[in-house]
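Enquirer: what would the 3D arrangement of this be:
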Amino acid sequence: MNLNSLLHVSKSGINGLQQSLDRTANNIANVNTTGYKEKQTSFRELLNNQTTAQEVNIPANAEIAFNRGLETTPQSVVFSQGALRSSDSPLDLAIQGNGFFGVRDANNQLFLTRDGNFGFDANGTLVNNQGMRVDTTLTVPYQQWPQGKPIIDQNGNISISANGTATPVGRIMMYLPENTEAIIPNGDNLYQVQPGAVVRTSNENVAGLGTIQQSMLEHSNVELARSMTEMITTQRAYSLNTRVLQSTDEMLSIVNRFTD
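Expert: Presented below is the predicted three-dimensional model:
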C-alpha cells in the first residue's frame, strides 16, 4: 500500500467518523424530544484487494489484503418503543406498539409521526405542534362537536363527554408501513413513506399496530449513557485517524525532500 492510499484510508475514516459524531450528538440533543427515534450510523469496509507473493515479498501461502478505508451506510432509524409518561392534557396521546399517527400539511400530504402532543387550533381542528391537521375520520364535523371533555379509547375512537353523555364524533387514524426501511425521516419528528410502499391502517385491524394511550406522551428512545459512550469511542477513533493522516503527511514530506 503506497502513501497516497494511506491518505485515502485515513480520509475515509475521518469523514465516516465525523458523520457518526454528528448523528450521536443529534441523538443526545433530542434525548428529551417527545416521540424522537434514535438515528444510527454503521460502517462497512471498502474494496478489499488481495495481494500475492508475486506482487510483494511475503511468505509463501500467506494471504495479505489491503482495503481502501470505510464508508458509512445510509442513516437508519431505530423504531423501538420509548417510555410513556403521563400528561395533564386529554389531547396528549401516545402509541403503545409499532404504529404511527398521521398528520397532513396544507397540501393534504400525509406524514407519519410518533409525537402525539396534539391540541385544538383557533378553528377547533385537532392539530400537532406545527399546526398540521391530525388525520382523523370524522362522523361529526369539528364545528359541530359538543362542549365537553374529549375521550379517546385505545382504538382511537373519539367521544365528547358532557352532562353524563358521551357523543361519538370520530376516530384518530393509525398507520403501519410493512417495511420500516421504507420510512424516510423528514425532520420535525415527521416521516414519509417511499412511493409504492405498503402502509396498513387502523381500519384493517393490523397486528402490531398498537393501542392509543390518552393523556400520555412517548419519551425519546435514546439511551443517554450508551450514546455518551459511543461518542467517546468515536472521538478516540477520530483522533487516531487524524494522527495517521498527520504521520502519512510527514512521511510524504520526507520522501519529497529525497527527490529534490
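Enquirer: CA atoms for contacts and neighbours, from now on please.
Expert: OK.
Enquirer: can you name the residues that contact residue 182?
Expert: 193-194, 197 (CA atoms under 8 Å, 6 or more residues apart in numbering).
Enquirer: do you know how far it is from residue 87?
Expert: Counting by CA to CA, to the nearest Å, the separation of residue 182 from residue 87 is 31 Å.
Enquirer: circling back: in strands only, show me the contacts of residue 182.
Expert: residue 193 (DSSP state E).
Enquirer: of the contacts of residue 182 - the most surrounded one?
Expert: residue 193 (20 neighbours; other CA atoms under 10 Å).
Enquirer: which residue comes closest to that one once chain neighbours are left out?
Expert: residue 183 (4.7 Å; CA to CA, 6 or more residues apart in numbering).
Enquirer: how many neighbours does that neighbour have?
Expert: 18.
Enquirer: ok, it touching residue 196?
Expert: No: counting by CA atoms under 8 Å, residue 183 stays clear of residue 196, with 11.6 Å between them.
Enquirer: for residue 166, which residues are in contact?
Expert: Contacts of residue 166 by CA under 8 Å, 6+ apart are 159-160.
Enquirer: what about it, which SS state?
Expert: strand (DSSP: H, G, I helix; E, B strand; the rest coil).
Enquirer: gap between it and residue 146?
Expert: Residue 166 is 10 Å from residue 146, by CA to CA.
Enquirer: now do the shared contacts for the two.
Expert: residue 160.
Enquirer: rewinding a little: redo the contacts of residue 182 as CSV? Include distance to residue 51.
Expert: Shown next, in CSV, are the contacts of residue 182 (distance: CA to CA, whole Å):
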residue, distance to residue 51
193, 44
194, 42
197, 44
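Enquirer: run this one through as well so I can compare:
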Amino acid sequence: MLRSMYSGIGGMRGFQTKLDVIGNNIANVNTTGFKKSRVMFQDILSQSMAGGSAGTTGVNGTGGTNPKQVGLGSTIATIDTIHKGGNLQTTIKQSDVGIEGNGYFIVKDASGETFLTRDGNFHFDDVGNLVTANGMLVLNSNSSPISIPADVKEYSIGVDGKITYTQKDGKVVKDGPVIGLAMVANPDGLEKAGMNTYKYNSPAAGTPTVGAPKSGAYGILRSSMLEMSNVDLSEEFTEMIVAQRGFQANSRIITTSDSILEELVNLKR
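Expert: Sure thing, here's the model as predicted:
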C-alpha cells in the first residue's frame, strides 16, 4: 500500500509541474517571440520481485519466465522549450523586425552581458541606437551596437538586415549597419533569462555562431512585422484537461490506498 501511495504522490507532483508549465504558456500567448514549453515524464526504477529466466531446448528443455517487477511511480524527464517559429504579424512600426527562419537577435544590457532573443520589438533611442523595449542594445554581426544619426529623415530595414537611411541634408546612406543574427547547434538547450531573452552562453545549446541575415542558413528579416508567440490555445487547454484528470487520478490512488490501510488497521478490532 505504501508503494502505491508514494507513486500517487510522485504523479501529483509531476502533473502539478505540468499545470505550472501550461499556465505559463497560456499567460504568454500574446508575448512577442515567446516559445512554449512542454513537460515529458519517465518512470522511476521498478522493484523486482522475481527475475526472468531463459528457456532451454531439447527433450528435457524448460520454458522461460518473465521478470516480475512493480513500478515505483513517475518523475519528470524533461521540460522542453519548443523553438518552432511563431506567425509574423504586420505592424505599423517600421523598427519592428521579425525573423523568418533560423537565428536570434543579439542584444546587450547595461552591464555588458549579452543575450539572444526572437523579440524584434525595437526602436531607435534619442541618440540613434537601436534598442529593445527594455533598453538593451541590438548588436550587429561584429558584436557592436547598431547606431544611425539621431536626426535622420527616414530609414528602412532590408531582408538582409541592412539599414538604409536618409540624412538631414538629403543624402541617402545605403551601406548602413547590419543587424546581426546568431545560431546555436541545439536551440532546445538555450536557458531562458527573462524579458524574452536567452543566455548567450548556454552549455547545452553550444557556442553561438554570428552572421548576417540572408546568408548561409540564417533567416531573413521582415521589417514592420513581429513574430508572435507559438502557443496554441486549443492544444494548451486540451493538455490542461489531461493534466487535471491525471492529478485527480493520482490523488484517488492515495485515498484508495488509505482506505485499504484503514481496513487493515480495523482487522484487529
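Enquirer: circling back to that earlier point, any idea what the residue nearest to residue 193 of structure 1 aligns with in structure 2?
Expert: Under the alignment defined by TM-score structural alignment, residue 183 of structure 1 is paired with residue 190 of structure 2.
Enquirer: map residue 171 of structure 1 onto structure 2.
Expert: Residue 171 of structure 1 maps onto residue 178 in structure 2, by TM-score structural alignment.
Enquirer: go on, residue 23 of structure 1?
Expert: In structure 2, residue 23 of structure 1 lands on residue 21 (TM-score structural alignment).
Enquirer: and that match, how many neighbours?
Expert: Neighbour tally, residue 21 of structure 2, other CA under 10 Å: 19.
Enquirer: can you list the buried residues in the one helix or strand it maps to?
Expert: Using DSSP states H and E, the element containing residue 21 of structure 2 is helix 2-27. By neighbour count with 16 or more other CA atoms under 10 Å, helix 2-27 of structure 2 contains the buried residues 4-19, 21-22, 25-26.
Enquirer: so how far is it from its chain's centroid?
Expert: Distance, stretch centre to chain centre, for helix 2-27 of structure 2: 19 Å (CA atoms, centre = their mean, to the nearest Å).
Enquirer: that helix vs structure 1, average offset?
Expert: Once fitted to structure 1, helix 2-27 of structure 2 is off its aligned match by 0.8 Å on average (mean CA distance after the TM-score superposition for structure 1).
Enquirer: who does the longest helix anywhere in structure 1 touch, helix- and strand-wise?
Expert: The residue-count maximum for a helix in structure 1 (DSSP state H) belongs to helix 224-258. Judged by 3 or more CA pairs under 8 Å, 6 or more residues apart in numbering; DSSP states H and E, helix 224-258 of structure 1 is in contact with helix 3-29.
Enquirer: in stretch 175-194 of structure 1, what's buried?
Expert: Buried, per 16+ other CA under 10 Å, within stretch 175-194 of structure 1: 175-177, 182-185, 189-193.
Enquirer: can you put these in CSV and add secondary structure and distance to residue 53 of structure 1?
Expert: As requested, those are exported to CSV (DSSP: H, G, I helix; E, B strand; the rest coil; distance: CA to CA, whole Å):
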residue, secondary structure, distance to residue 53 of structure 1
175, strand, 59
176, strand, 55
177, strand, 52
182, helix, 46
183, strand, 48
184, strand, 48
185, strand, 49
189, coil, 55
190, strand, 55
191, strand, 53
192, strand, 53
193, strand, 51
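Enquirer: and the residues you listed, which is closest to residue 207 of structure 1?
Expert: residue 176 (9.6 Å; CA to CA).
Enquirer: ok, the closest one - contacts?
Expert: 98-100, 199-201, 209.
Enquirer: which among the residues you listed count as buried?
Expert: Buried, going by 16+ other CA under 10 Å: 98-100, 200-201, 209, out of the contacts of residue 176 of structure 1.
Enquirer: which residue is the nearest non-sequential neighbour of residue 34 of structure 2?
Expert: Closest to residue 34 of structure 2 by CA to CA, 6+ apart is residue 229, at 4.6 Å.
Enquirer: just residue 71 of structure 2 next, same as before
Expert: Nearest to residue 71 of structure 2 is residue 46, by CA to CA, 6+ apart, at 4.2 Å.
Enquirer: report the separation between the one you found and residue 70 of structure 2.
Expert: 5 Å.
Enquirer: quick revisit: hmm, the match of residue 171 of structure 1 is touching residue 211, no?
Expert: No: judged on CA under 8 Å, residue 178 of structure 2 makes no contact with residue 211 at a distance of 9.8 Å.
Enquirer: and residue 84 of structure 1, what's its match in structure 2?
Expert: Checking TM-score structural alignment: residue 84 of structure 1 goes with residue 88.
Enquirer: ok, now residue 72 of structure 1?
Expert: Using TM-score structural alignment, residue 72 of structure 1 sits opposite residue 76 in structure 2.
Enquirer: picking up where we left off before, which among the contacts of residue 176 of structure 1 gets closest to residue 132 of structure 1?
Expert: Nearest to residue 132 of structure 1 among those is residue 100, at 14.8 Å by CA to CA.
Enquirer: OK, contacts around the equivalent of residue 218 of structure 1 over in structure 2?
Expert: Aligned counterpart of residue 218 of structure 1 in structure 2: residue 227 (TM-score structural alignment). If a contact means CA under 8 Å, 6+ apart, then residue 227 of structure 2 has 32-33, 85-89, 98-99, 118-120 as its contacts.
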